[in-house]
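Asker: could you work out the structure for the sequence below:
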Amino acid sequence: MSVFRLRLNQELLDCASCARIIQPDKYNYKAHACPLCSRGQFYCGICMSDHSCLQVPLVHVSYSLLNDIIAHMKFKCNCKKYFPYCEFQDHRRKCQSAKYFTNRGPACVWKCTLETSFLECSKCKGLIQPPVFLLQFRDRLICSACYRPDVGTYRHCTEVEDLLQGIMVKCVACKQYLPFSTLGPHQLCDCPESKLQNIAVGLSARIKFCGNTCLPPLLPFSCILVVV
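Answerer: Just a heads-up that it's a prediction; the model follows:
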């Protein structure tokens, strides 16, 4: 199983309104998003019940994919152990190694891992990059290269974009932490240790880098040796 090694600001996983910690395993504190809101923020269930975008009444539901992504993140405590997000906060309250690391705010950066499959396009298996689309009713992420504007079941997934833009990801070759949006071009062109990634040359170019013709095609993760 290949994983991303990530860094993110703790506030990224807080409700955008009340700053409560999002808890995917508790109904009132699951992540919710507004399908009409372009800001990409997500809210807990309590705040979502009072939220309306452009004064249009909406039936808000929790986004199972977003909650699934958060729930499968495994966070590293100062005791060097990793815990699923739903267990991480309770552990930190009890862990002696973590008692001096409970500050919240911009300086609070967490390390975590996430399976690469959660951030792949469900069609081409390429790395998801903004703009991100969601195949509704199936909760599957779609990159802009595979997006079909004639299909009415696609939605611009701004809440996942907001999450991606707030995380840093570790390159498995050179060990640098980079903004998630730059990982693909870095691995293909800029990484000084790219030979360690065993990227095959000459693969089919039909898999596009999210429709951006200025960038080289991104290879599926099956073509990249990920060291964990």
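Asker: rest of the way, CA atoms for contacts and neighbours
Answerer: OK.
Asker: can you list the buried residues in stretch 82-95?
Answerer: Neighbour-count burial for stretch 82-95, counted by 16 or more other C-alpha atoms under 10 Å, picks out Tyr82, Phe83, Pro84, Tyr85, Cys86, Phe88, Gln89, Arg92.
Asker: closest one of those residues to Val132?
Answerer: Tyr85 (23.4 Å; C-alpha to C-alpha).
Asker: look up how far Leu114 lies from that closest one.
Answerer: For Tyr85, the distance to Leu114 equals 11 Å [C-alpha to C-alpha, to the nearest Å].
Asker: do you know how far Pro84 is from Ala71?
Answerer: 7 Å.
Asker: er, Ser64 actually
Answerer: 10 Å.
Asker: give me the more crowded residue out of those two.
Answerer: The neighbour count for Ser64 versus Ala71, taken as other C-alpha atoms under 10 Å, is higher for Ala71 (18 against 15).
Asker: quick one: the more buried one from His91, how far?
Answerer: For Ala71 relative to His91 (C-alpha to C-alpha), the value is 15 Å.
Asker: to compare against the first, here's the next sequence to fold:
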Amino acid sequence: MDRKTKRKTELALLCGILGSLCFGVGDWLLGYVDPTPIGENIFYFISAGHGAGYDAWKIVVTLVMAMVGMCFLVPGMTGSAEVARKSGTRKLLRYLFALCAVGWIVIHFGVAVNVLVFSIAERAGGRELAISLSYDMNNVCLLFLYCAYVFVAAALITLIVLILCGKTRLKWTATLFTPAVPMGIISVVSGLLPASPFAYGLSTFCMNGGLIVWFVYLLLHQDTVTEDCTDEF
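Answerer: Modelled structure (predicted):
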């Protein structure tokens, strides 16, 4: 692979790390709260810490960081498709990771908007009003969030399958660094910790943490990622 293409791939991976960090900051701000459950008829992410005492500036920072982050995350995700050996597989991965990026953004904004509405509603009319509005929003948003999670899962599972089937230029051990694995590890660790804002914040950061591990792994193995490949299908 020529020097220009190698540099382009490296830049895409760096963009991916930056984008993941931007989203991660927002996720941490959303999750670093009192994790005490409120009830069943409520948006799944909402906890006691998202009520009237939740600072409005955190939502502002979360949404701004997301808008900045998506400008970097999309090229980072699609750029990681260069691990595929053949052009047909690369196109498939680019398509799936583009959908994954869309799902990522939908999940992030969906959660942030629900937290914002719940917090404002509790300030304006109390906990009962906030729960009622959250329940209504949950009914509206749930289908979109399910679709978003399917987009994300499709890309991450396909990536693991392609590596294990030898369709990429990575060894099978690379599957241990694909986003799904560190996501799961971070999620399990957060679940084992005593309930606290830190543990909850860590669990909300897990998706972006998994992406960061993947992009860093690819940067450290750049010679493998950018070695000469065929354009045959």
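Asker: let me see the TM-score of these two.
Answerer: TM-score of the superposed chains, computed with TM-score structural alignment, normalised by the length of the first structure, equals 0.27; 114 aligned residues with a C-alpha RMSD of 6.4 Å.
Asker: I figured Arg140 of the first structure was touching Leu134, is that so?
Answerer: Yes - under the criterion of C-alpha atoms under 8 Å, Arg140 of the first structure makes contact with Leu134 at 5.6 Å.
Asker: between these two, who's got more neighbours?
Answerer: More crowded of Arg140 of the first structure and Leu134, by other C-alpha under 10 Å: Leu134, with 22 against 16.
Asker: against Arg155 of the first structure, how distant is that one?
Answerer: 5 Å.
Asker: which element is Thr113 of the first structure on?
Answerer: strand 109-115 (DSSP states H and E).
Asker: show me what that strand is packed against.
Answerer: strand 3-9, strand 74-76 (3 or more C-alpha pairs under 8 Å, 6 or more residues apart in numbering; DSSP states H and E).
Asker: pull the contacting residues for Ala66 of the second structure.
Answerer: Cys22, Phe23, Gly26, Ile105, His108, Phe109 (C-alpha atoms under 8 Å, 6 or more residues apart in numbering).
Asker: returning to what we had before: and for Leu134 and Arg155 of the first structure, which residues touch both?
Answerer: Counting by C-alpha under 8 Å, 6+ apart, nothing touches both Leu134 of the first structure and Arg155.
Asker: so which strand or helix has Lys4 of the second structure?
Answerer: Counting by DSSP H and E, Lys4 of the second structure is found in helix 3-31.
Asker: would you mark the buried spots in that helix?
Answerer: 6, 9-31.
Asker: quick one: list the elements packing against the helix or strand where Glu87 of the first structure lies.
Answerer: Glu87 of the first structure is part of helix 85-94 when elements are defined by DSSP H and E. Packed against helix 85-94 of the first structure, as judged by 3+ C-alpha pairs under 8 Å, 6+ apart, are the following elements: helix 64-71, strand 74-76.
Asker: to Ile167 of the first structure, which of the ones you listed lies closest?
Answerer: That would be helix 64-71 among these, by C-alpha to C-alpha, at 12.4 Å.
Asker: what's the closest one packed up against?
Answerer: helix 85-94.
Asker: distance between the helix or strand where Ile212 of the second structure lies and the chain's centre?
Answerer: Assigned by DSSP H and E, Ile212 of the second structure belongs to helix 197-220. Centroid separation for helix 197-220 of the second structure versus its chain: 8 Å, with C-alpha atoms, centre = their mean, to the nearest Å.
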